[in-house]
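Asks: any chance you can model this:
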Amino acid sequence: MFDKNFLWGTASSSYQIEGAFTEDGKGVSIWDTFSNKPGNIAHNENGNEACDHYHRYREDIALMKSLSIQAYRFSISWTRIFPDGIVKDSDGNVHFNQAGLDFYDNIVNCCLENGIEPFITLYHWDLPQALEDNGGWLNRQTAYIFADYAEFICEHFSDRVVNIATINEPQIISGLGYMNGLHAPGKKLDCISVLSVIHHLALAHGLAVTRMRAVAKQPIKTGFSSTGDLCFPASECDEDIDAARAESFKIVTGNMTFNHTIFCDMTCLGRYPDIVGTGLHLEKGLEKIGHYKELPFVKDGDSELMHQPIDFLGINVYNGHEVSVTGHIKKKPGSPRTALGWPVTPGVMNYGIRYMYERYNLPIYIFEDGLACNDIISLDGKVHDSNRIDFLTRYLTDLEKAYKAGVPILGYFHWSFTDNFEWHSGYDPRFGLVFVDYETQQRIPKDSAYWYSDLIRQSCN
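Replies: From the prediction side, this is the model:
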């Protein structure tokens, strides 16, 4: 399928797997606060224990090695190292929690000891609560504090870690966290405020890239993870292909946050999005604003700060929209869907990824892709997830088409390695290659784990 240099990995995020939410000096994050408020999470569940990866990381990484997994993408919990989020005091002195830093040192070292390449994500949604109390991503100063954090992490880990991503899915942070309240911090803000969150996240990314490159102990590779609507054509005719491309990057009121265009255009192309004629200018508060630059939070020079050279674009993709020259194709009744109700659309892995490369001209990692199932332990004590194997076969077959068409796809990271806390949906949806019994914390590799392991071995031969 792919050549021997293609990287096969798996992914996780700190809040979803670590647990140990008050141990060893860790501070409170917005997800600690949000998930412990009744009514925010399905069944009033939380990530307080999650998969107990904090205590079981060696077991998990050893299991990765046994399955031939080549790379592990994980995120760092900001509050484990800086409990209140602040990196430097007023005199410029750095104060950090040694136990938290030791934990991530141990993860990195354990990966390397097992021949697994560590990929660090600096921020996967768990903002320190103390920073949120001071405005969170609505506060421009948070971007500069994030840059302090990025600088510290890079300086400490870049002797061993080459790949460091800044931010995971700014679209979800702004949309589910600050617009519709489904995610922490649970806010429901107006259009201008939500755009300011996106803007400050883009600023944080650019500042972080600059600061990391200045202190790295070896040349690092950096980028971020993006998600949003992507489309694929209903046929191979040029008209459908062009229509799907155009729809993939269209900004409308219905996808104001769930699109690649706004964040990626600012950070990768150095241009502000056109909010006139897109539908956004009709949103409350934007009626009299003619251009993005007229928004109240935009400062002179911001575009230059955001637009820094990066080495890769991470794409998190689970589904897409089928499009013809006449518009979106309505899904047929009974079309396949995941346990979260998401449509199964492998075509997005071919054309959607092609469109992203055409627009941004950056090497690509698929940083997340996978299937939510309602997996169970069968009577034989095993977990038979044939649906996941079928899903991955279809999606990777289409990804291979983009790869063979010349898109520089560097690697694929399955989401996720273990089942985990799936944000506002709690523990019901299972994305993992490895089943987790949350009462005993027993790990059981599913059939898909062995299938994925065989795929990796075959690809390396």
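Asks: only C-alpha atoms for contact and neighbour calcs from this point on.
Replies: Fine.
Asks: now residue 103, nearest residue through space, not along the chain?
Replies: Using Cα to Cα, 6 or more residues apart in numbering and skipping residues adjacent in sequence, the residue nearest residue 103 is residue 54, 7.7 Å away.
Asks: likewise for residue 384?
Replies: If the residues on either side of it in the chain are set aside, residue 384 comes closest to residue 447, at 5.4 Å by Cα to Cα, 6+ apart.
Asks: Proceed likewise with the subsequent sequence, for comparison:
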Amino acid sequence: MFSVDRKDFGPGFTFGVATAAYQIEGGQDDGRGASIWDSFSSTPGNVHNGDTGAVACNHYELWPQDLDLIRDGGFDGYRFSFSWPRLIPEGTGAINPAGVDFYDRLIDGMLARGIKPYATLYHWDLPSALQDKGGWMNRDIAGWFADYAALVAQKFGDRLQATATINEPWCVAFLSHYLGIHAPGYRDVRAAARAMHHVLFAHGTAIDALRANGAKNLGIVLNLEKAEAASDNPEDLAAMNMGDAVFNRWYLGGILKGQYPEDVTTWLGDNLPRDYQRDMEVVSRPLDWLGINYYTRGIYRASTDGSRPFEQIKGDLEKTDMGWEIYPKGLSDLLVRVSNEYTKIPLYVTENGMAEVEGDDDPRRVHYYDDHLKAVLSARAQGADVRGYFAWSLLDNYEWAEGYNKRFGIVHVDYETQQRTPKASYRAFQGMLHNTR
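Replies: Predicted coordinates for the structure are as follows:
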């Protein structure tokens, strides 16, 4: 069980769980279009064991029992994502009625169980037809995404508690276009520079479209890391500063201040879209809240490769099954930093969790959540306006390039039978929340 209690967080604090469409839904035979993750995962060498999300957790059919798990766990909210290709198979144009019907059922099912729907428009499953046109490298995506946002607002907006435009734009842009680890798998600085700007420009156009169609309580979800230097050497400190700029300050500064860090714009140079500065007013549209996903810290040192501005090294703290250091203090430090340096709008921890080895008796995960919940309390005590916490993830699921090899769920999934079995971490949340929403 946890050492913290629900009442420690005060009235109105939201506890929830999070998932993403491609990672759990399956259900690809309802008229849904292809996504970049369908092609990326079916290309040999990209994903562990050649795993794909074609079936995943079959949430498309099993959503009632999954929502029952959320309700029975005592959670207030469910952070889920819409699948763009399920709603608009080609990314633009014709709408898939079966996709609309699915999300109608899902959202109505949440409301019937007293669960607040926290929606994300984009959690990485770009329609393949738009990738054919350049995807996030093409400035036109800002218009495509705005049209998609307008559709979501029109069809579902009156039933959503909150809507985020994009999940983890660093992953959408840098991880996927510079490091090549996620779809579409580019390793190209020009592709990355364009995606880094267009993803935030599209966020701004989507905010405008959502608001124009009556949607309320709008935000974005950033993945942030606590950046630290490998040593006090000036070269390592400079590497840390650059790493922090690429990972954190590009997105925080762009969205909340309308400014990109100069050290990154200098590094990217002419690879950035021409006259990108003219878009910054749209990039920095006012938000109602900011979501922060946190998993670990980044330790930086001077690069031994002249083509890269920094290198990351592994630290000596205890690690999750992903090899990520367990560092709860980093969460409280980041929440306080964002509150002090960037914005006073409400903050939500929209993802936090750990991959653990197979097994339902997961004491390390219970301890992990307990320590990070205490980190949230510490940040609140230091003045950060943190309004909610969402555990990643409700279910073991498709973990992107890791396939089904890593398990983040507080509920175990047998992928052969689709049997769900609550783990000790689920029971710990259940005991704390005790269905007293």
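Asks: tm score of chain vs chain?
Replies: The TM-score (TM-score structural alignment, normalised by the length of the second structure) is 0.89; 415 aligned residues with a Cα RMSD of 2.6 Å.
Asks: corresponding residue for the residue nearest to residue 103 of the first structure in the second structure?
Replies: Correspondence of residue 54 of the first structure to the second structure, assessed by TM-score structural alignment: residue 60.
Asks: so which residues of the second structure form strands?
Replies: For the second structure, the strands defined by DSSP state E occupy 14-18, 77-81, 116-122, 162-167, 218-223, 226-229, 289-293, 297-301, 311-313, 347-351, 386-392, 411-414, 419-422.
Asks: the ones you listed: which one's closest to residue 428 of the second structure?
Replies: For the strands of the second structure, the distance to residue 428 of the second structure is smallest for strand 419-422, at 10.3 Å, taking Cα to Cα.
Asks: compared with the first structure, how much does the closest one deviate?
Replies: After superposition onto the first structure, strand 419-422 of the second structure lies on average 0.2 Å away from the residues it aligns with, using mean Cα distance after the TM-score superposition for the first structure.
Asks: what range does that strand cover in the first structure?
Replies: Per TM-score structural alignment, the counterpart of strand 419-422 of the second structure in the first structure is residues 442-445.
Asks: how near is the nearest residue to residue 263 of the second structure once chain neighbours are set aside to residue 424 of the second structure?
Replies: If you skip the residues right next to it in sequence, residue 263 of the second structure has residue 242 as its closest partner in space, 7.1 Å away by Cα to Cα, 6+ apart. To residue 424 of the second structure, residue 242 of the second structure is 40 Å away according to Cα to Cα, to the nearest Å.
Asks: report how many residues lie close to residue 50 of the second structure.
Replies: Here the count is done by other Cα atoms under 10 Å, and residue 50 of the second structure has 16 residues near it.
Asks: alignment lookup: it to the first structure.
Replies: Residue-level alignment of residue 50 of the second structure against the first structure, with TM-score structural alignment as criterion, gives residue 44.
Asks: check residue 319 of the second structure too.
Replies: Across the alignment, which pairs residues by TM-score structural alignment, residue 319 of the second structure is matched by residue 337 of the first structure.
Asks: how many neighbours does the closest residue in space to its match that isn't next to it in sequence have?
Replies: Nearest residue to residue 337 of the first structure in three dimensions, chain neighbours excluded: residue 343, at 4.4 Å (Cα to Cα, 6+ apart). Neighbour count for residue 343 of the first structure, taken as other Cα under 10 Å: 16.
Asks: ok, residue 343 of the first structure - contacts?
Replies: Residue 343 of the first structure sits next to 319-320, 335-337 when contact means Cα atoms under 8 Å, 6 or more residues apart in numbering.
Asks: what's the answer for residue 89 of the second structure, then?
Replies: If you count contacts by Cα under 8 Å, 6+ apart, residue 89 of the second structure has them with 31-34, 95-96, 127.
Asks: if we use 10 Å, what do you get?
Replies: Contacts for residue 89 of the second structure were tallied using Cα atoms under 10 Å, 6 or more residues apart in numbering; they are 31-35, 83, 95-96, 99, 127-129.
Asks: and the buried ones among these, selectable in ChimeraX?
Replies: When burial is assessed using 16 or more other Cα atoms under 10 Å, the buried subset of those is captured in ChimeraX by this command:
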select :31,32,33,34,35,83,95,96,99,127,128,129
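Asks: point to the residue nearest the middle of the second structure.
Replies: The structure's the second structure has its C-alpha centroid closest to residue 167; by Cα atoms, centre = their mean the separation is 3.8 Å.
Asks: thinking again about what came up before, report the separation between the match of residue 54 of the first structure and residue 335 of the second structure.
Replies: Spatial separation of residue 60 of the second structure from residue 335 of the second structure under the definition Cα to Cα is 34 Å.
Asks: more neighbours: those two, which one.
Replies: When neighbours are counted by other Cα under 10 Å, residue 335 comes out ahead of the other of residue 60 of the second structure and residue 335, with 26 against 19.
Asks: which residue in the first structure aligns with that one?
Replies: When the first structure is aligned by TM-score structural alignment, the residue opposite residue 335 of the second structure is residue 353.
Asks: with adjacent residues omitted, what lies nearest to that match?
Replies: residue 402 (6.9 Å).
Asks: list the contacts of the counterpart of residue 79 of the second structure in the first structure.
Replies: Correspondence of residue 79 of the second structure to the first structure, assessed by TM-score structural alignment: residue 73. Contacts of residue 73 of the first structure were listed using Cα under 10 Å, 6+ apart, and they are 9-13, 117-121, 163-165, 367-368, 413-417.
Asks: please apply the same query to residue 111 of the second structure.
Replies: 77, 105, 117, 159-160.
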